[in-house]
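Student: Everything below, folded, please.
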Amino acid sequence: MSSFTKPQKVADIGPDPCPDAVLALEKRLSDYLPPDQVRQVRRAYEVGARAHEGQTRKSGEAYITHPVAVAGILAELRLDAETLCAAILHDALEDTPLPRSEIEREFSVTVAELVDGVTKLDKLHFRDRQEAAAESFRKMMLAMARDLRVILIKLADRLHNMRTLDSMAAESRRRIARETLEIYAPIAQRLGMNKIKAELQDLGFRALHPMRHRVISRRIAAQPVMRREALATIEAQMAQRLAQEGLRNHLVSRVKSPWSIYTKMKQENKSLEQVLDVFGFRIVVPTVMQCYHALGAVHSIYKPLDARFRDFIAIPKANGYQSLHTVLFGPYGAPVEVQIRTEDMDLVAERGIAAHWVYKSAGAGGSAAQARAQDWVRNLMDAQQTAGSSLEFLENVKVDLFPDEVYLFTPKGDILALPRNATALDFAYAVHTDVGNHAVAARVDKKLVPLRTKLSSGQSVEVITAPSATPGPQWLEFVVSSKARTAIRHFLKRLEHEDAVDLGHRMLDRALEALESSLDRVSAERIEQLLADLRYRRLEELLADIALGNRMPAQVARLMVHGQDVLPLDGAALPAGTSERIMITGSERGVLSFAACCHPIPGDEIMGYLSAGKGVVVHRADCPNVAEYRKFPERCVPMAWDRSVEGDYRVALRIEVENKPGVLAQVAAAVAESNSNIDAVEYRERDVAVSVMEFAIEVRNRKYLADVIRRIRRLGVVHGVQRV
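Tutor: Predicted coordinates:
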């Protein structure tokens, strides 16, 4: 029986490790929780203190002081009793013998699930710390999808750890600070919890770059008297004007944090003086209509800067943030940044999803910020199902946490928020994965545009689809949202695997035929035994590995036909006399690559070379490198073009032209007239009379190429054309 099964009295756990902190917590909770729930939180402290008895932090304090401090942070946000109990017990499952069943019995299944969601995966084994952290993060996000309170506990846990980071070793401080700035502060921002975000950023910046933080902090504290006087003057003029308009308001000047100043210096390449020379104010008024009234009031004092007004009340940010933002031309030549919002908006801006927290069992729905957060987490969970690994999932989340967003309208008037620099293709995937996979173009404000077009806030976007359209590798070059990137990668991986299996099947068939056998004639038992020996779960995996060059088809064929005992040494070639070629149809692009040294195209005599990890690399038979490859006959693959080969193939042309204006345009026009795409143009040589250019173009076959070359040679400015 567990030592925690009997209820423990406070006296049973020895001297109270942190009496003052617990009393302060209870006093704060009594302001908004009924007495029975306050007692429940006290009971969680008793169980937690007993579980952590004898454990200390790096600073030497009793360990229980940390969970109590975490609960204190959440109490400031006025979270419910279950969340506070889970916060006090959040390290108990991981660091103590306390079983989950005990938490369920003492409190509830919900509290146990919250604790389990926050618990890290340190007891499992991973290749390195980075993978362990990524998998731990993935688990936390899955728990967060079930209950958003998991992330609130984790953020409070991280905030207290950052507040007490000085006791850690220097390397650990930097690692934890970097993780905080890259992951947890952006999550807090994404959930609208700006107060916690700001403190995480400041503490992370101080730990990661202590000297830079010190310099900027001193400059903020030591502002010149003239600037302080200017700030007071502007504030007085605004307060006077708002009073004249009869607007009840709360007006405060805003001081930029060291982290925001540092990031602005880096992003905008500005000096410290330029960034500091910005005045900031926040005006809080009772109602939405008074926000616009106050906007008119401040615009009547100072002129607004063109294109610097943002209305986040009409179109809220994805995290629920609402406010009016305007930048004014101040009396001292410096910009004056003003935010105007209601008291309710101000609370949401500070606390985000923790504002007006509604406990589910109360029967009421959550706030708009909570609903948006749930949608965001749901999209993340859709993405994690197709992510290849925890590290890939974590990178996708980092992309999604990009703070700057654009707000776009669907044809029906719905609003979608996407990361900055999002394209029409990102929008298509935001609508639905199937819409993205079959997208061909888009109409932005009723104007037809390509999928790679970058979008701006306020635009209306309609996606045009076609059943035959599918994603290509080049799409990854211009999407920025994690949902689009994950969906495209998933599609390409599946396609590449199918192509690899098909090509591997053909390669193995050819090798078996050389041994006067075939897959149909090999017994199922022999194949099963071979897969077990080579550690493959399915035959498809072995065939894919053959296509990718990780297994030699001739050796696999001998294993299938003769068994392990007569497997020849590496380097054994196919039996003499085999001449059957593998035909290229054009559908094998996922696993076949075409050599950049000779650019083979349909119609050329070709051969394949099996390269580990790359698969089959196709060369022209007259390529200078082929002689070296033939020294390894087991890797040489006889190949030819299928009669119905499809697709465009890259080829390089060396063109000698007269050196005069307009020549490049004439050559490009000739290439375009033959319906060929130009991939790249490069000047190789140039003198007074003659220039040599190298064009990389796409053609379907040798006949097609001959037509392009004829068109170019007809130009009077061209002296010669040669295929490279």
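Student: From now on I want contacts and neighbour counts done on CA atoms only, so please keep to that.
Tutor: Will do.
Student: neighbours around residue 267, how many?
Tutor: For residue 267, the count of nearby residues is 8 (other Cα atoms under 10 Å).
Student: what sits against the closest residue to residue 55 other than its chain neighbours?
Tutor: Spatial nearest neighbour of residue 55, chain neighbours left out: residue 63 (5.4 Å); criterion: Cα to Cα, 6 or more residues apart in numbering. Neighbour list for residue 63: 52, 53, 55, 56, 57 [criterion: Cα atoms under 8 Å, 6 or more residues apart in numbering].
Student: if we go to 6 Å?
Tutor: Residue 63 is in contact with 55, 56, 57, counting by Cα atoms under 6 Å, 6 or more residues apart in numbering.
Student: which non-adjacent residue is nearest the last one?
Tutor: I take that to be residue 57. Closest to residue 57 by Cα to Cα, 6+ apart is residue 63, at 5.2 Å.
Student: how about this one, so we can line them up?
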Amino acid sequence: MVYVAQSHSHLIHDANPDWQAWLTSIAEGRREEELVLLHRSLAFAEAFYAGKSVAGGVGLMQHTLGTAAIVASMHLDHEAIAAAVLHAVPDCDATGLARIVEAFGPAVAQLVDGVARMGQIREYPTADDASAGKGEQMEGLRKMLLAMVEDIRVVLIKLAKRTQTMRALVLVDEKTRHDMARETQDIFAPLASRLGVWQIKWELEDLSFRYLEPELYKKIAQLLDERRVDRERYIQEVLSQLKDELARNGVHAEVNGRPKHIYSIYRKMKRKKVDFSEVYDVRAVRVLVEDLKDCYTALGVVHSIWQPIPGEFDDYIAHPKGNFYRSLHTAVIGPEDKALEVQIRTDEMHQHAEMGVAAHWRYKEGGKQDARFGKKIAWLRQILEWKEDIHDAGDLMERFKTELFHDTVYVLTPQGKVVSLTAEATPLDFAYHIHTDLGHRCRGAKVDGNIMPLNHRLQNGQRVEILAAKEGGPSRDWLNPVLGYIKSPRARAKIRHWFKYQHYQEDAGRGREMLEREAHRLGVELPPLDKLARTFSFTRPEDFLAALGRGNVTLRQIAVLLREPGEVRGPSTAPQRAAAPRHSGG
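Tutor: Predicted coordinates for the structure are as follows:
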């Protein structure tokens, strides 16, 4: 089968003139039947998009073509590109999704539907900057978004859509611009970082920063005093010189680099509390070598080419960071007398940094480490790295469909806070997660505004509201596994605990009566209750009396102590742990 773009020239020539440049840009390496599908998706979408525009007045067709071009640049398959073209159809017509199924099949339609469901993020209120727990809330939203989709291509299409929107954000009003930029910085740029889609991540961060902190953005851009193209040219020259010198010294290495982006420069200045002049990795390159000794050989080569900057060498190989990150970092005066950072590590160290416990996003964000979630992200990154090596579309689709996040369900409180629960959790599990007392008083639940039974299985992204009585307790039916009211062991334990102690006051009263009768029978004076309680290892007298009333502490133990008052002096006598038969006294 022919894969060169020239074989598709008749398809491009016959296309709408407005589409020809776009089809040409994505045609290389695609089979004819794939381009036929993309051509059909354009014609299908145009019927819905004609005369419509997005915020800022950009034509809807132009917006979706831009989104699809970004998807193509990520080397995704033709189905993902077609879904990017068609993603706005359901917004234009209530029957749009059904018509996509009919015209393009379920695979493309599922991608379009997934993008629409991810769009629900706009409805989720987020925490203010000053509010406590904002980072935890944002992390919950990111996890929920990943869990809401069964195909990771949906997330990539959504990231492409957001990138295209951000490029045109200058055309919208200031409030919309600020809100979109904040949401992008909080949710979508970190998602791109997690998945290792670096080019998207950098662009989203820079664009968000530009609209959120316009003066700071301009100041740093001016301090750079270079256009991005010039910075990229500089890095390419550095790479060429460094590769030649390493090869001349017998070091087999992979050398790559990128100019530091404006937002990452700002983050470093803020994190280290330094001025721009002290940020030495505005331009940075990374050297990957085969073994440990080559790391130090490569370091010697770097220092022989360019003058090291004093105090800017860190040996994280000899002294790893707390998260086991290992690498050599040095800063030098590079070509044109410009500061340059060089990172040197082995391939194994690099894999550990990118995929292991020292994952790039954890280091950069400085958030809590979730090892289980980190492993899932590492797997998704591997899938994304393999996509260029997998030529079978069916195999690729199956690899992209993931069950990784199906052990947890993410739902929302009425206030928009994300709550993570065990998969197949119910509204009762949700209630007990929020507060034990709310679980005990739960009598009903609304899910997305609809009354649902308490054994309803919750789905990702649903909003849950608990209907509770002013007082009351749980039902014993909730503990019946056949009825399916409870999935969480924690909630089940709370219910059992309630039944175990629901007669606490009654038991304590009974224990007091038993104690007084026993003292009267023996003809002795009762010692202070707090001392008696401590003798049996209870901190509260009421707990001791309740244990006596339930039979956990026996009258025989009490009689021994009361006959020998000197024994009531400390926790020398432990209560029996097994429940003893209750006595009526006397």
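Student: what's the TM-score for these two chains?
Tutor: Overlay of the two chains. TM-score (TM-score structural alignment, normalised by the length of the second structure): 0.56; 412 aligned residues with a Cα RMSD of 5.7 Å.
Student: before we move on, the earlier item: what's the residue nearest to residue 57 of the first structure aligned with over in the second structure?
Tutor: Aligning on TM-score structural alignment places residue 63 of the first structure opposite residue 60 in the second structure.
Student: Check the gap between that match and residue 174 of the second structure for me.
Tutor: Per Cα to Cα, to the nearest Å, residue 60 of the second structure is found 21 Å from residue 174 of the second structure.
Student: try residue 365 of the second structure
Tutor: 27 Å.
Student: try residue 64 of the second structure
Tutor: Taking Cα to Cα, one finds residue 64 of the second structure at 23 Å from residue 174 of the second structure.
Student: Tell me how many other residues surround residue 338 of the second structure.
Tutor: Neighbour number of residue 338 of the second structure under other Cα under 10 Å is 12.
Student: ditto for residue 428 of the second structure
Tutor: The number of residues near residue 428 of the second structure, taken as other Cα under 10 Å, comes to 28.
Student: can you pull the contacts of it?
Tutor: With Cα under 6 Å, 6+ apart, residue 428 of the second structure has these contacts: residue 454.
Student: Would you mark the buried spots in the host helix or strand of it?
Tutor: Applying DSSP states H and E as the criterion places residue 428 of the second structure in helix 427-434. Under the neighbour-count criterion of 16 or more other Cα atoms under 10 Å, helix 427-434 of the second structure has 427, 428, 429, 430, 431, 432, 433 buried.
Student: Excluding sequence neighbours, find me the nearest residue to the last one.
Tutor: I take that to be residue 433 of the second structure. residue 491 (7.3 Å).
Student: What is the three-state secondary structure of the one you found?
Tutor: Secondary structure, DSSP: H, G, I helix; E, B strand; the rest coil: residue 491 of the second structure is helix.
Student: Burial check on it, number of neighbours?
Tutor: Per other Cα under 10 Å, the neighbour tally for residue 491 of the second structure reads 22.
Student: Under the alignment, what does it map to in the first structure?
Tutor: Match for residue 491 of the second structure (TM-score structural alignment): no aligned residue.
Student: again with residue 224 of the second structure
Tutor: Here residue 224 of the second structure is matched to residue 220 in the first structure, going by TM-score structural alignment.
Student: Quick one: residues contacting its match.
Tutor: So residue 220 of the first structure contacts nothing (Cα under 6 Å, 6+ apart).
Student: now do 8 Å
Tutor: Residues in contact with residue 220 of the first structure (Cα under 8 Å, 6+ apart) are 258, 276.
Student: Surely it is within a helix?
Tutor: Yes. Residue 220 of the first structure: assigned to a helix according to three-state DSSP.
Student: Check which helix or strand the residue nearest the centre of the first structure maps to.
Tutor: In the first structure, the centroid-proximal residue (Cα atoms, centre = their mean) is residue 396; its distance is 2.2 Å. For residue 396 of the first structure, the element it lies in under DSSP H and E is helix 390-400.
Student: And residue 124 of the first structure, by the same measure?
Tutor: Here residue 124 of the first structure is covered by no helix or strand, with elements defined by DSSP H and E.
Student: cool, and residue 38 of the second structure?
Tutor: helix 32-49.
Student: average distance between that helix and the first structure?
Tutor: Compared with the first structure after fitting, helix 32-49 of the second structure deviates on average by 0.8 Å (mean Cα distance after the TM-score superposition for the first structure).
Student: how far off helix 32-49 does the next helix or strand after that helix point, in degrees?
Tutor: Proceeding N to C from helix 32-49 of the second structure, the next assigned helix or strand is helix 60-73, under DSSP H and E. Helix 60-73 of the second structure runs at 150 degrees relative to helix 32-49, counting by axes from the mean of the first three to the mean of the last three Cα atoms, to 10 degrees.
Student: Just give me how far helix 60-73 of the second structure sits from the chain centre.
Tutor: 26 Å (Cα atoms, centre = their mean, to the nearest Å).
Student: average offset between that helix and the first structure?
Tutor: Relative to the first structure, helix 60-73 of the second structure is 0.8 Å off (mean Cα distance after the TM-score superposition for the first structure).
Student: Could you do stretch 204-212 of the second structure as well?
Tutor: Stretch 204-212 of the second structure sits 0.7 Å off on average (mean Cα distance after the TM-score superposition for the first structure).
Student: need the contact list for residue 441 of the second structure.
Tutor: Per Cα under 8 Å, 6+ apart, neighbours of residue 441 of the second structure: 468, 469, 470, 471, 472, 473, 474.
Student: okay but the first one is in contact with residue 432, surely?
Tutor: No. In this structure residue 468 of the second structure lies outside contact range of residue 432 using Cα atoms under 8 Å: 11.8 Å.
Student: what sits in contact with each of those two?
Tutor: residue 438.
Student: residue in the first structure matching residue 198 of the second structure?
Tutor: Superposed on the first structure with TM-score structural alignment, residue 198 of the second structure falls opposite residue 194.
Student: likewise residue 418 of the second structure?
Tutor: Mapped onto the first structure by TM-score structural alignment, residue 418 of the second structure lines up with residue 393.
Student: okay but that match is in contact with residue 387, surely?
Tutor: Yes. At 5.6 Å, residue 393 of the first structure counts as touching residue 387 under the criterion of Cα under 8 Å.
Student: Sort out which of the contacts of residue 63 of the first structure are buried, if you could.
Tutor: Buried members of the contacts of residue 63 of the first structure, counted by 16+ other Cα under 10 Å: none.
Student: May I see these organised as CSV, with distance to residue 231 of the first structure added?
Tutor: Below are those laid out as CSV (distance: Cα to Cα, whole Å):
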residue, distance to residue 231 of the first structure
55, 50
56, 47
57, 44
